[in-house]
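> Fold the stuff below for me.
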Amino acid sequence: MMASDREIRLWAPLAKRADAVVVPATPRGRLDRPLSAEELSGAQWLPMARLDDEHWAIALPAGTDYLLSVDGGDPRPDPRSARQPYGVHGPSRVFDETAFSWTDGEWGGLDVLGEVFYELHVGTFTPQGTLDAAIDRLDHLVNLGVRVVELMPVVPFPGERGWGYDGVSLYAVHEAYGGPEALQRFVDACHARRLGVCLDVVYNHFGPAGNYASVFAPYLTGRHQTPWGDAINLDDAHSDGVRAFITDNACRWLRDFHADALRLDAVHELRDDSPVHILAELSRRVDDLRPALGRPVSLVAESDRNQPSTVLSRDDGGLGLDAQWADDVHHALHAYLTGERFGYYVDFGSPEVLGKALEHVFVHDGSWSTFRGRPWGAPVPDDLDRRRFVVFTQNHDQVGNRGRGDRPDARLEPGIVAGGAAILLLGPFTPMLFQGQEWGTTRPFQFFTDHDPDLGRAVTAGRLREFQGHEWSQIYGTDAAVPDPQSPATFTASKLDWDEPSRPEHARMLSWYRTLIDLRRAELPGDGSPATTAHGPGWFSMTYGPFTVVLAPGTASADVAVRASGLVTGFGQAELDTSGVLYLPGGSVAVLRN
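This is a model prediction of the structure:
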């Protein structure tokens, strides 16, 4: 093997022959279909060597465009392709991930628990929608006080624009974002600014278009069903190869792209009846990798199960992940501040429920879930580190999966939004912001796609059906239209406006977030102990460490007897008199020193 060659390895346990098909002429632009036999008439078919009963390999020079074929079948993209320059249907390209000259040798990593996360979507974060353009905005995040940048999925997906959760080439990076070298540049630039990077990865399904993995091996199984159809094969025949596909992928991002954490999408849809769950196996693989990396790395799960076992150690019978998202905290705070009670908010909204979420994490902790129609979850032990739970007032799901993708800032008074931010950032959890919320943007983040016309029409029709009902008219009125996911205008409307932070009302909100993050970094305890809460007519309070946050989310003012040594800061005209009574106008928040 020449120095510039890279080994291409294929898992094809049922094949009797495997070939690499080197594409003779470079296609132009993104392909919306596989290359035809005529277009491949001059291709060079190179036999792959059998390594064992299930694996084949061949060495190809970096930069080579190629496809793979089993048993003489139609050539298709490599399931482990490192680059897809022509989109998900086109040839793969050999990529040398070791060629990049890293400059982050002094980056010692960071323990992400308790640090402020910032979730962004590469395509809408900047006008250009690329990783290189995002680098130019990193100093804004540093000045804000963020420590971890979380990228929504960056692997290739159909078309140019999308959320990224319909990815199919899980080892590559979307070309419209700049490809794999751009991701390496982005991570290196973050580390130069002492920012960690968390990649959002999706192992629970493949997207509906461009998925050719099953041509080569049984990546899917009908043994389980998910919202996307047949499940990823984690416990059926030949599942060991699929499990390796997932765990190797995770280790690759941490090792070859220097990521500091991975956010694992919707792990409750990883249907696995194996003796060792895939998440436990993944956590073990990452544990084994840590000594070689010489820096902390973390696994963060998005889970709907409300099970503390997700973050308990494997020795204690848990899955061994480092943290998990806690949607109940979002639901409780959102419903309390907005008054919304539809859909999965039906069990939320009261101050008592908000208090339970902030003190005990899960509202549904074995109790009845009306939305699910069954008991749900399990209680979180009082001594379990609250930093293991990632909380938010906005994220891509909670904004983008609303009918019009509207932000809380578009509906609530600024003081109420500021109150939610204070609860978020001065509490015991690991807080996460969503792009633009720090300056109170009212620009939406909508659901957008770029599928082929037939699939696109089906997606658009499904979106219309989803939001035709009582809740839609209740929130938006009967005349409001559902944004078409396929329209480029929906994507454009979701892009951040970087002129907003200079406007007075947005500058004030940005200053508020910076103040809260400064207080968090300087004075909050780092032990993840639980918060305590209280409430009364028209007010709610949370005490954690040296601070008590008191908010009045309604229109009426509130007089609250408090034990405090002083007023630290506030959003609104709060006053603390010498007798220990806090006066809060409606729609305001105060931070007190205990």
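> Only C-alpha atoms from now on, for both contacts and neighbour counts.
Fine.
> Can you give me every residue that contacts the residue nearest to Arg457 when sequence neighbours are not counted?
Beyond its immediate neighbours in the sequence, the residue positioned closest to Arg457 (CA to CA, 6 or more residues apart in numbering) is Gln486, lying 8.0 Å away. Taking CA atoms under 8 Å, 6 or more residues apart in numbering as the contact definition, Gln486 lies against Phe448, Thr449, Asp450, His451, Gly456, Arg457, Thr460.
> By neighbours, which of those wins?
Of all the contacts of Gln486, Thr449 has the most neighbours under the rule other CA atoms under 10 Å, reaching 25 neighbours.
> State the distance from it to Tyr212.
Plainly put, Thr449 is 20 Å away from Tyr212 if you go by CA to CA, to the nearest Å.
> same check, this time on Gly405
32 Å.
> hang on, the earlier thing: farthest pair within the contacts of Gln486?
For those, the maximum inter-member distance is 12.5 Å, found between Phe448 and Arg457 (CA to CA).
> count of neighbours near Asp382?
By the other CA under 10 Å criterion, the neighbourhood of Asp382 contains 12 residues.
> Surely it touches Gly528?
No: distance between Asp382 and Gly528: 10.3 Å, which falls outside the contact criterion (CA atoms under 8 Å).
> buried residues in the longest helix along the chain?
When the chain is scanned for its longest helix (criterion: DSSP state H), the result is helix 504-523. Along helix 504-523, the positions that meet the burial threshold by neighbour count (16 or more other CA atoms under 10 Å) are 506, 508-510, 512-517, 519-521.
> which strands and helices sit next to it?
Contacts defined by 3 or more CA pairs under 8 Å, 6 or more residues apart in numbering; DSSP states H and E place helix 504-523 against helix 138-144, helix 414-425.
> Would you map the helices across the stretch 201-350 of the chain?
If DSSP state H, counting those that start in this stretch is used as the criterion, the helices of the stretch 201-350 of the chain fall at 239-256, 278-293, 327-338.
> what helices or strands is the next helix or strand after the shortest one leaning on?
The helix or strand immediately downstream of helix 327-338 is helix 351-360, counting by DSSP states H and E. In terms of contacts (3+ CA pairs under 8 Å, 6+ apart), helix 351-360 is packed against helix 327-338, strand 532-536.
> Kindly calculate the angle that the shortest one makes with helix 351-360.
For the pair strand 532-536 and helix 351-360, the angle between their directions (axes from the mean of the first three to the mean of the last three CA atoms, to 10 degrees) equals 170 degrees.
> now swap in the longest one and tell me
Direction vectors for helix 327-338 and helix 351-360, defined by the same axes, to 10 degrees, enclose an angle of 150 degrees.
> What are the contacting residues of helix 327-338?
If you take CA under 8 Å, 6+ apart as the criterion, helix 327-338 is touched by 304, 340-341, 345, 348-351, 353-354, 357-358, 361-364, 391-394, 412, 416, 420, 553.
> how about this one, so we can line them up?
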Amino acid sequence: MGITREIGAHYVPETGTTFTVWAPEAEKVDVVIHGEKKQTIAMQREAFGYWVGLVEAAKPSTRYSFRLDKEKELPDPASMSQPDGVHEPSEVIDPNYSWTDQHWKNLPLEEYIVYELHVGTFSEEGTFEGIINKLPELLDLGITAIELMPIAQFPGSRNWGYDGVYPFAAQNSYGGVEGLKKLVDACHQAGMAVVLDVVYNHLGPEGNYLNEFGPYFTEKYNTPWGAALNFDDAHSDHVRNFFFQNALMWLRDFHIDALRLDAVHAILDTGAKHFLQELQEHVDHLAEQQNRPFYLIAESDLNDVRLINPIEQGGYGLVAQWMDDYHHAIHTMVTGETEGYYADFGKPEHLVKTLKHSFIYNGIYSENRKRTVGSDATANPAKQFVVCSQNHDQVGNRMLGERLTQLVSFKMLKPIAALVILSPYTPMLFMGEEYGEENPFQFFVSHTDKDLVEAVRKGRKEEFKTFAWQGEAPDPQSEETFNNSKLQHNYKNSEKHYRLREFYKSLIQLRKTIVQKLSKEHLEATLNEDETVLQFTHKAAGLGCMINFSKEPQTIEPEGKEWEVVLNSADEKWGGPGIESSNYSSGSFALQPESVIIIQANA
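Just a heads-up that it's a prediction; the model follows:
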């Protein structure tokens, strides 16, 4: 592994705080301590342009900044706390925390049932504490892992998190370092894992001072966000180290169980050892030291199994990746939308292919991309693919941020749930989908730079040109857009929402009973003649699922065994129109329109 070097401010009670910053082109670097009066301490230059200074008087809550060449005073690029926002001094934090999760060792990946949430809109409080208050509800639902959208410090108090500019600092308006540690500890006490979404492909624009310190970016590549982070050009060892240290900090110091790596196709690295492989090696080393597993889960649109194949087979060794193909196959089937990137999808047989082989685009031509896309993932275990019917991207990057609740009938939400939760893959829900949340999830920011706000507004409008969506995009800067995106949690006083949640809960419990027997190898999937009914059967588990996508009743005769009904979404119990017991006579099943029947083989 390459260069490893601690960075940032590290407080030790007996000796004070050691400050370390990488600024290879600077002639002089000082650490400035902010108090009743400023104190300036010269730092010592070490190898490769690292600067180090020990300040005995600097304790937790001390504010500090770095002064480069007697000119600019800037926050610490590796700051762990920005209590006054992205432009103000950094804060020394106390590393000590009274953890109560000593017996926690993470869950096996196949037991993950992931719940993606945005801290600011998930609860009334919009904080880490607000999530803790709702953990009993998530436990009751059957969730085993929460996934936090990025919490690295961003400008203002409203943001999806992908505009973060201090990767080491937990957002001050969410509750900062202490709040995040308290949340992770509470999750582990409840037997729940924590996945953190981290962004290693770009930084946001406002408050991004990295380039002032050194060549963190390279002009070698263009990205949607401008110059690429420098992972393979001159001085890249130290940029790589910055992000390796970040990942290790979340896992080691915050007890996070897994990192979701945002858009890894935009991490551009042509070196002999890709950044992702080296990151995995560092994480493996930490796992050995701590005697517990940590997971790296990639988001990628390349359909490339190299991400998740073992290092000894030429892969990067990551544990799993998001699989957009599954989402797109479901979405186009139930909504009929085929604009933009959905143009490559919309055929019922795509669902059969993705259930059996994971990637639909597995080395075939994409009409939308005008090139051949993907590799064959048939041999990769199903647990390596995270699937969903909704997530922050697929909902929030619609012009109006509509959830499936607004796009399909309420009864159709139940078959969609079965497709995700009873798939062989690692299922992920998007906050609120379990009860059919009707508020949208829209794109929001709270930048202070007026020109940047205008650029964001313009950029959002450009993004929607390839879609036939009607209406006007909500203003991302408006607080109303943010408030409109908050969950209502209205299932407690709405019978239909309550029944949908109970259906989700039953599916999750069912998955838990058969999870050890889920695989692609033992799965059969077929369509009926007119491609309106999908059947898939987990042969090893003796469990079948029949989904009627059409608006007409269908009669299906599953092959082979004697079957009994476990769940029928048309049952009044789940808010359906009701069923007759005679539906199950003589080996055939009457499927109501837009419904799912789950059957189990008689022993």
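> now what about the TM-score between them?
Structural agreement between the overlaid chains, expressed as a TM-score with TM-score structural alignment, normalised by the length of the first structure, amounts to 0.93; 570 aligned residues with a CA RMSD of 1.5 Å.
> quick one on the thing from earlier: and Gly405 and Tyr212 of the first structure? Which one has more around it.
Under the criterion of other CA under 10 Å, the comparison of Gly405 of the first structure against Tyr212 puts Gly405 first, with 22 against 19.
> check which helix or strand covers that one.
With the criterion set as DSSP H and E, no secondary-structure element contains Gly405 of the first structure; it sits in neither a helix nor a strand.
> Which position in the second structure pairs with it?
Alignment note (TM-score structural alignment): Gly405 of the first structure maps to Gly401 of the second structure.
> any idea how far Pro427 of the second structure is from its match?
Counting by CA to CA, the gap from Gly401 of the second structure to Pro427 of the second structure is 22 Å.
> Redo the helices and strands packed on helix 504-523 of the first structure as JSON lines? Include distance to Val549 of the first structure.
Putting those into JSON lines (distance: least, CA to CA, whole Å) gives the following:
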{"stretch": "helix 138-144", "distance to Val549 of the first structure": "20"}
{"stretch": "helix 414-425", "distance to Val549 of the first structure": "7"}
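> of all those, which lies closest to Ile232 of the first structure?
Closest approach to Ile232 of the first structure among these (CA to CA): helix 414-425, 35.0 Å.
> quick check: that closest one aligns to which part of the second structure?
Equivalent residues of helix 414-425 of the first structure are located at 410-421 in the second structure, counting by TM-score structural alignment.
> again, but for stretch 199-210 of the first structure
Under TM-score structural alignment, the alignment places stretch 199-210 of the first structure onto residues 196-207 of the second structure.
> Could you tell me the end-to-end distance of that stretch?
Using CA to CA, one end of stretch 196-207 of the second structure lies 22 Å from the other.
> go on, stretch 264-273 of the first structure?
Stretch 264-273 of the first structure has an end-to-end distance of 19 Å (CA to CA).
> What is the corresponding segment of the second structure for it?
Counting by TM-score structural alignment, stretch 264-273 of the first structure lines up with residues 261-270 of the second structure.
> Contacts for that stretch, please.
Contacts of stretch 261-270 of the second structure from elsewhere in the structure, counted by CA under 8 Å, 6+ apart, are 197-201, 221, 223, 228-229, 231-232, 275, 296-302.
> what comes up buried for it?
Judged by neighbour count (16+ other CA under 10 Å), stretch 261-270 of the second structure contains these buried residues: Leu261, Asp262, Ala263, Val264, Ala266, Ile267, Leu268, Asp269.
> One more: stretch 238-257 of the first structure?
Of the residues in stretch 238-257 of the first structure, 238-239, 241-247, 249-251, 253-255, 257 count as buried by neighbour count, 16+ other CA under 10 Å.
> Over to stretch 63-83 of the second structure?
Those buried within stretch 63-83 of the second structure under the rule 16+ other CA under 10 Å are 63-68, 73-83.
> now the buried residues of helix 504-523 of the first structure as TSV including distance to Leu567 of the first structure?
Shown next, in TSV, are these (distance: CA to CA, whole Å):
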residue	distance to Leu567 of the first structure
His506	23
Arg508	19
Met509	19
Leu510	20
Trp512	15
Tyr513	17
Arg514	17
Thr515	14
Leu516	14
Ile517	17
Leu519	13
Arg520	16
Arg521	18
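> since we're on the residue lying closest to Phe362 of the first structure once chain neighbours are set aside, how many residues are nearby?
Spatially, and ignoring its direct neighbours in sequence, Phe362 of the first structure is nearest to Asp328 (5.8 Å; CA to CA, 6+ apart). Asp328 of the first structure is surrounded by 24 other residues when neighbours are defined as other CA under 10 Å.
> what's the answer for Pro108 of the second structure, then?
Using other CA under 10 Å, the number of residues around Pro108 of the second structure comes to 11.
> cool, His55 of the first structure as well?
For His55 of the first structure, the count of nearby residues is 18 (other CA under 10 Å).
> got it, and the one 4 residues further on?
Counted by other CA under 10 Å, the residues lying close to Ala59 of the first structure total 17.
> again with Met333 of the second structure
Here the count is done by other CA under 10 Å, and Met333 of the second structure has 19 residues near it.
> looking at this, Leu67 of the first structure is in a strand?
Yes: judged by DSSP: H, G, I helix; E, B strand; the rest coil, Leu67 of the first structure forms part of a strand.
> What is the equivalent residue in the second structure for it?
For Leu67 of the first structure, the equivalent position in the second structure is taken to be Ser65, counting by TM-score structural alignment.
> now swap in Leu120 of the first structure and tell me
Matched across to the second structure, Leu120 of the first structure falls on Leu117, judged by TM-score structural alignment.
> ok, that match to His285 of the second structure distance?
From Leu117 of the second structure across to His285 of the second structure, the span is 29 Å (CA to CA).
> More neighbours: the two, which one.
The residue with the greater number of neighbours, taking Leu117 of the second structure and His285 and applying other CA under 10 Å, is Leu117; the counts read 21 against 12.
> mind checking which helix or strand the residue nearest to Asn211 of the first structure when sequence neighbours are not counted is in?
Beyond its immediate neighbours in the sequence, the residue positioned closest to Asn211 of the first structure (CA to CA, 6+ apart) is Val168, lying 5.3 Å away. Taking DSSP H and E as the definition, one finds Val168 of the first structure inside no helix or strand.
> Val168 of the first structure against Pro156, yeah?
Yes: assessed by CA under 8 Å, Val168 of the first structure is found in contact with Pro156 at 6.4 Å.
> Who has more neighbours out of the two?
Counting neighbours by other CA under 10 Å for Val168 of the first structure and for Pro156 shows that Pro156 has the greater number, 30 against 26.
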